[in-house]
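Asker: Okay, predicted coordinates and the sequence, questions at the end:
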Amino acid sequence: MTDPAILRIAIPSPLRRLFDYLYPAELGPLPEAGCRVLVPFGRRQLVGIVIGQASSSEVPTDKLKPIAALLDCEPLLSQNLLELGSWAASYYQHPIGDALSSLLPVLLRRGEPLPSNAEPAWQLTTRGKGLPESALSRAPRQQQVLQQLQLRTASRSHFQQLGISSTILRQLEQKGLIEQIELAPEASVDHSNLLAEPSLPLYPEQQQALEQIQLSGFHSYLLDGTTGSGKTEVYLQLIEQVVRKGRQALVMIPEISLTPQTLQRFTSRFNCPVAVIHSGLTDRERALAWDQARTGRAAIVLGTRSAIFTPLKNPGLLIVDEEHDSSFKQQEGFRYSARDLAVWRAQSEQIPLILGSATPSLESLYNCQQQRYTRLVLSSRAGASQQPAWQTVDVRQHRLSSGFSRELFDAMQTQLDDGNQVLVFLNRRGFAPTLSCHQCGWIANCHRCEARLTVHRQINRLICHHCEFQQTVPTRCSQCHSVQLQCVGQGTERSEETLAALFPDFPVIRVDRDTTRRKQAMQEIVAKIHSGEPCILVGTQMLAKGHHFPNVTLVAILDADAGLFSADFRAAEKMGQLITQVAGRAGRGKKPGMVILQSQHCEHPLISTLIHQSYSEFCEMLLTERRLAQLPPFRYMALLRAEARNMTDAENFLAYARQLAEQQVSPNPDISYLGPLPAPMEKRSGRFRQQFSITCRERPRLQQLMSWLCPQLEASSLGKKVRWSVDIDPQDMS
């Protein structure tokens, strides 16, 4: 009788290791790496991923537990994806089982099978086919459904992406105009009918960039194109070439809010399935899209950060749009950077990588200088549109009314009277950031965080934007009982109220996290904007990224100073990116655009360079500063964070971490230590926070130190008293 085989399994747990289990013969043939198994783990049963077979184990065979069940007959994760997940776990110092588990959709993590890919769909009935086009003109959404179904049978998810609810579909079904069917998945792409609309003509810089990109083998390109320069058209024509070769394209975007318009561009251009993957989907929808990509039925995969782990049957191209965006870095748990993993994956799959941005990160620009990436520049806007003109308003010399200068009000009135749209940018949601007492100076602070409570007047709540603590807005001061409470400062809600009163003839549309919580809310807002009617948009950075609003001719930036004096060394870079991006929403159509920037520091070198020279000159200035300060991208960084209800516990833990690190590698010109120091927000959610950073000239040397240090800290008794985490290549120092 042969001994049972030993399999090495990745278990989703905080332990930084793999586990050995026996594989009973009665379960059938040995599973391949990438299959799921159900295993006993403590008092529970967990879903693990097979990594491979082990010839022996450190644990005696009679102490090994048997696998309870085999869940897959064939691997769900390819060898390339397993290697990607394993490398990411090692590089970002995260438990391998937890990292590999995040490669799977939630349904599969729970041990459930892949859902059926036969999708509910709708088609016209005989009665529906006989209706004239104007039959439902008084019900435009229902008419839109009929127009879609005149072209082809459409799936339920297709209508969801268009913002059409199931209620509308049921109403049409009750009228006998449409009927539901099961839509079998499309087996292949019809290359002879791939384009639903012709490609747009390219101007010389676009054509030159397209011709320089090699679609065979691994190459990294930075498509550095100014706002409105037509980067998306370059993507679309590259995707067309890839799909015609029978391969797939993975396109990553930073925000869910950008999905509808990007998806619209893709579905308008291509007659082929597009799988969408982001956290806003249901577990079933996400699993279905994941399987579409894995089996090759979806020629194009569009997703946010986690889409980097999506399996592709025939990978051909990887695109990271808005590559500078910090949303590509996971900020809790498994703290991976999807942009950086895209480089690893493209090299592993031997496919080209396109990193696109109008405001490239300093890391990507530095990689171009080091000739790791090829930089492709689109310096002018596509078509007839021109870069907007800039105007600064020094708020120290102008009286403001609710945060607006007289010059800004006059410019807004002019643009609205001319039938144009205006965008007002303020990266602060709520009515006001502070509630204070005029009598005694009391300020409403969060008792759990080192932060002030923000006034949300429409719901009459004070909310902490860091821990989400809420309370009703008081009517009296808690200290002196005065009723003279005042809202200090400006938020998007207050700006909306001010503008609605000043411009009663024009709709004011607010775009922030509060107004877009409801599903399909963002699609409805974008549809209103694209109607072209004059209106005022007021919003946070949700409006700054990637949106194409051709009728916006004026962009107003109410407060540009937030990043000038921050403790975070990346703050100035993020400020420049945000200002440039939001300014890029102006003048994207045929009409010229203008940007009015209000600041207390109009003469500051960073703001002056950004406005009067270029984003490239701005980046050169920042790179010079970083080089002198020996900060990323010229050095590599690891940030250890610790938090505890007692400040001393967090401080002692990181002091111990520094002691261990210095014993292993003494401070020298190649490696330096800073901390422990209080975090920029010292108290958050009732816990005190400390941090300790390590910077090193060489990435391998930093990795070697962190790979030794993390297990030591995990075994430490001090580590049991705190919550601690490791952030490799941190993008946020808070």
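Answerer: Great, that's in hand.
Asker: okay, CA-based contacts and neighbour counts for the rest of this
Answerer: Fine.
Asker: Hmm, Cys437 is touching Leu485, no?
Answerer: Yes. Cys437 is within contact range of Leu485, at 4.5 Å (criterion: Cα atoms under 8 Å).
Asker: Mutual contacts of those two, please.
Answerer: Common neighbours of Cys437 and Leu485 (criterion: Cα atoms under 8 Å, 6 or more residues apart in numbering): Cys477.
Asker: Which strand or helix spans Glu620?
Answerer: Using DSSP states H and E, Glu620 sits in helix 615-629.
Asker: Which residues does that helix contact?
Answerer: Thr359, Leu362, Glu573, Gly576, Thr580, Leu606, Thr609, Leu610, Pro632, Pro633, Phe634.
Asker: Kindly report the same for stretch 286-301.
Answerer: With Cα under 8 Å, 6+ apart as the criterion, stretch 286-301 contacts 105-108, 114-117, 185-189, 243, 247-251, 272-278, 310-314.
Asker: Then stretch 698-706?
Answerer: Contacts with stretch 698-706, where a contact means Cα under 8 Å, 6+ apart, come from Tyr91, Gln93, Arg635, Tyr636, Met637, Ala638, Ala661, Gln664, Val665, Asp670, Thr695, Cys696.
Asker: Closest to Leu84 out of the residues you listed?
Answerer: Proximity of the contacts of stretch 698-706 to Leu84 (Cα to Cα) peaks at Tyr91, which lies at 10.4 Å.
Asker: okay, now the one to match up with it:
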Amino acid sequence: MTEDRVYLAVALDVPLPGLFDYWHDVPVMPGVRVRVVFGRRVMVGLVWAVRTSPVVAIDRVRAIEAVLDDLPPLAQDWLRLVDFAARYYHRPLGEVALPALPPSLRKPAAYTGARAAGGPVCRADRRPGAVDRTPLPAVTPPPPLTPGQQQALLPLQALLDRGRGVALLHGVTGSGKTELYLHLARQVLAQGRQVLLLVPEINLTPQLEQVVRTRLDLGPGGLAMLHSRLADGERLRAWLRVVRGQAGLLLGTRLALMTPMPRLGLIVVDEEHDPSYKQQDGLRYSARDLAVWRGHDLGIPVVLGSATPSLESWRQAQRGEYQLVSLPQRAQAQSLPTIRLVDTRRAQLEQGFTPQLLQALDQRLECGDQSLVFLNRRGYAPVLRCASCGWVSQCRQCTAHTVLHRTTGRRAVLQCHHCGDARPVPRACPDCGDQDLQPMGRGTQRVEEFLGERYPQARIVRIDADATRRKGSAQALFAQVHDGQADILVGTQMVSKGHDFARLGLVGVLNADAMLFAQDFRAPERLFAQLMQVAGRAGRRMDGAEVLVQTDYPEQSVYQALLRHDYQRFAQAALEERQLLSLPPFSHQALLTAQATHLADALGFLQVVLDLARTLPTSAGVRLYDAVPLRVVRVARVERAQLLIESDHRRPLHALLQALLPQLDGLPASRPVRWGVEIDPQEI
């Protein structure tokens, strides 16, 4: 009988707004997973609320198939976090909540057994330990803090004692920010609470894991790690240890931010400026920004650390919203490396190297120091070209050039870095038949080849996305460098942050100017951060280190601030320019994108959206720009366009989106168009 039914509002991972009504014969707590039928699909959903009556007609409400009570209900603070993220990023609750769970908990087919009241349930992982039994390293006492670290610890300690607030820890590379993180974590763990430590990239976790294990007495299972390269079972076991409170410290990338933690007492976001904290597909959230919100919601301290803080965080500190804590000196006795700008306008280059850089490499090899050649471009060459007719290698599916890659044991291939399409290098030019096809420019593979020919006795290690595809390969390559089994390291942005190379005496930067005049207004900020970070890898355990940056534009303000290791000078100039142009952080943005088979359809759809937005009362105080194609218009045979929406204040921007977005699926279109919205876009 319908009067005995309990109606449940269930969140499902489907691209539809709102919650979905189901019924059950007994109440079910919010935060419990359930198995339901949606259309013709069997899915796992999350109970969000109990209703006295359904929103839809009673005869359309289906029964819950099973209550999955293998886990306690997910905590209320986690539900609040998901609810805020869904509202702020304008996504359905289910598209936020369900992807935040380990894949094993979202599979509807893995159910066995029965419950008297709820039917079949999922056996997630009932092993009470489910921990790594690898012998733990001995815990060593922490080194004494330097005077600079002791001074910086005072406001951080006050923040911890107060139990809330955000600190921006601005410390030069090698200043010992990690030591302060561990000092705070040790106190929080001693109180029986948990610590969340976020890093921007997976490759930083092994090194930091080792430091954490040797400095903090966590015991078996006390440290959990979460990142996207874990197998489903590994991720589930780590997640369960955290959720059950067995793991005191969670170390992970941005996805770790969405993990329920019952006793969370401290959040640390290392390298907080890094673009990797912004998810670029699905829910396009900023883990850093959500970390700040989560800390505020729970009333716990949040520490953001960086040698090159994001301009958004820096302005918050300047306004007094964040407490600024400075570490201006390195923790070791060594000084910051000397930075030199090498003017390439009149230089005779040899495979992209100036005589000055080659001479510096010669000297470092003679004295046994390690060198790093930094080039943020993987592959052998950015493009293959025919000198006879001008043909250049082009992707068959994208408006982008294909990159020449040399692969072990196979012919060279042309690969698109946008859609992944790859094909063999043609034996002759497809247009004119000339067999003399030449690579243009250089990537890390070509640099590695040149250095191997010039220095045949040197041990050269290349670290980029191609060399680290297999599980554990990045860790093995970095171990080679740390163990002194490499003389020259060739790398991309993967090597530019977080790594502590003891014997690195020289950093040479190739092709830095590529980012200098990019269309994105954030390009100078990213270039400065990247160069400061990679420069900071040098001289961490030795004196006399140097950094050589090859450039055609040595007079540019980015390079002049870099020469002096002067972040504050760069930040002040950049913020003044942003304020003059009403750009973030002095404004707030949303980006609507449309995808269609033909560009005209995507642009036409966005034009209709623009016309509609202008008629809405909530458009007051909001700037609406014309729809334009993306810089790379076509990816995987899909054409793309964008519409920028901007406001000086968040409230009117979100008010417009709240009124506008629900109407978009009902707009007329001659052909199918997919659309999406990104809040606080990082690339325009």
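Answerer: Great, that's in hand. Keep in mind that what you see is a predicted model, and the values were worked out from it rather than measured.
Asker: Once they're superposed, tell me the TM-score.
Answerer: With the length set by TM-score structural alignment, normalised by the length of structure 2, the two chains reach a TM-score of 0.94; 661 aligned residues with a Cα RMSD of 1.7 Å.
Asker: picking up where we left off before, return the subset of the contacts of stretch 286-301 of structure 1 lying in strands.
Answerer: Among the contacts of stretch 286-301 of structure 1, the members found in strands (DSSP state E) are Gln248, Ala249, Leu250, Val251, Val274, Ala275, Val276, Ile277.
Asker: Map Asp369 of structure 2 across to structure 1 for me.
Answerer: Asp369 of structure 2 maps onto Asn420 in structure 1, with residues paired by TM-score structural alignment.
Asker: Its match: neighbour count?
Answerer: Neighbour count for Asn420 of structure 1, taken as other Cα atoms under 10 Å: 21.
Asker: same question, Gln435 of structure 2
Answerer: 14.
Asker: List the residues that contact it.
Answerer: Gln435 of structure 2 neighbours (Cα under 8 Å, 6+ apart): Arg427, Ala428, Cys429.
Asker: between the contacts of helix 615-629 of structure 1, which has the most around it?
Answerer: That'd be Thr359 among those, by other Cα under 10 Å, with 26 neighbours.
Asker: Other residues contacting the helix or strand where Pro120 of structure 2 lies?
Answerer: Per DSSP H and E, Pro120 of structure 2 falls inside strand 119-122. With contact meaning Cα under 8 Å, 6+ apart, strand 119-122 of structure 2 is reached by Glu65, Ala66, Val67, Leu68, Asp69, Asp70, Ala110, Tyr111, Thr112, Gly113, Ala114, Arg115.
Asker: Stretch 505-513 of structure 2 now?
Answerer: 352-353, 357, 360-361, 364, 369-375, 527, 534-535, 537-539, 542, 544-553.
Asker: counterpart of it in structure 1, which residues?
Answerer: So stretch 505-513 of structure 2 sits over residues 553-561 in structure 1, by TM-score structural alignment.
Asker: And for stretch 597-616 of structure 2?
Answerer: Stretch 597-616 of structure 2 maps onto residues 645-664 of structure 1, going by TM-score structural alignment.
Asker: Other residues contacting stretch 423-432 of structure 1?
Answerer: Contacts of stretch 423-432 of structure 1 (Cα under 8 Å, 6+ apart): 454-457, 487-495, 512-514, 536-541, 543, 552, 554-559, 582.
Asker: should've said stretch 600-609 of structure 1
Answerer: Residues contacting stretch 600-609 of structure 1 (Cα under 8 Å, 6+ apart): Thr392, Val393, Asp394, Val395, Arg396, Asp561, Ala572, Gly576, Tyr615, Glu617, Phe618.
Asker: and the two most separated of those?
Answerer: Maximum distance among the contacts of stretch 600-609 of structure 1 (Cα to Cα): 26.8 Å, for Arg396 and Glu617.
Asker: max-length strand in structure 1?
Answerer: strand 671-684.
Asker: where along the stretch 201-350 of structure 2 do the strands fall?
Answerer: 223-226, 249-252, 264-270, 301-306, 323-327, 338-343 (DSSP state E, counting those that start in this stretch).
Asker: Adding distance to Gly420 of structure 2 and mean neighbour count, write those out as a markdown table.
Answerer: Formatted as a markdown table, these follow (distance: least, Cα to Cα, whole Å; neighbours: other Cα atoms under 10 Å):
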| stretch | distance to Gly420 of structure 2 | mean neighbour count |
| --- | --- | --- |
| strand 223-226 | 26 | 24 |
| strand 249-252 | 27 | 25 |
| strand 264-270 | 31 | 25 |
| strand 301-306 | 33 | 25 |
| strand 323-327 | 42 | 20 |
| strand 338-343 | 35 | 18 |
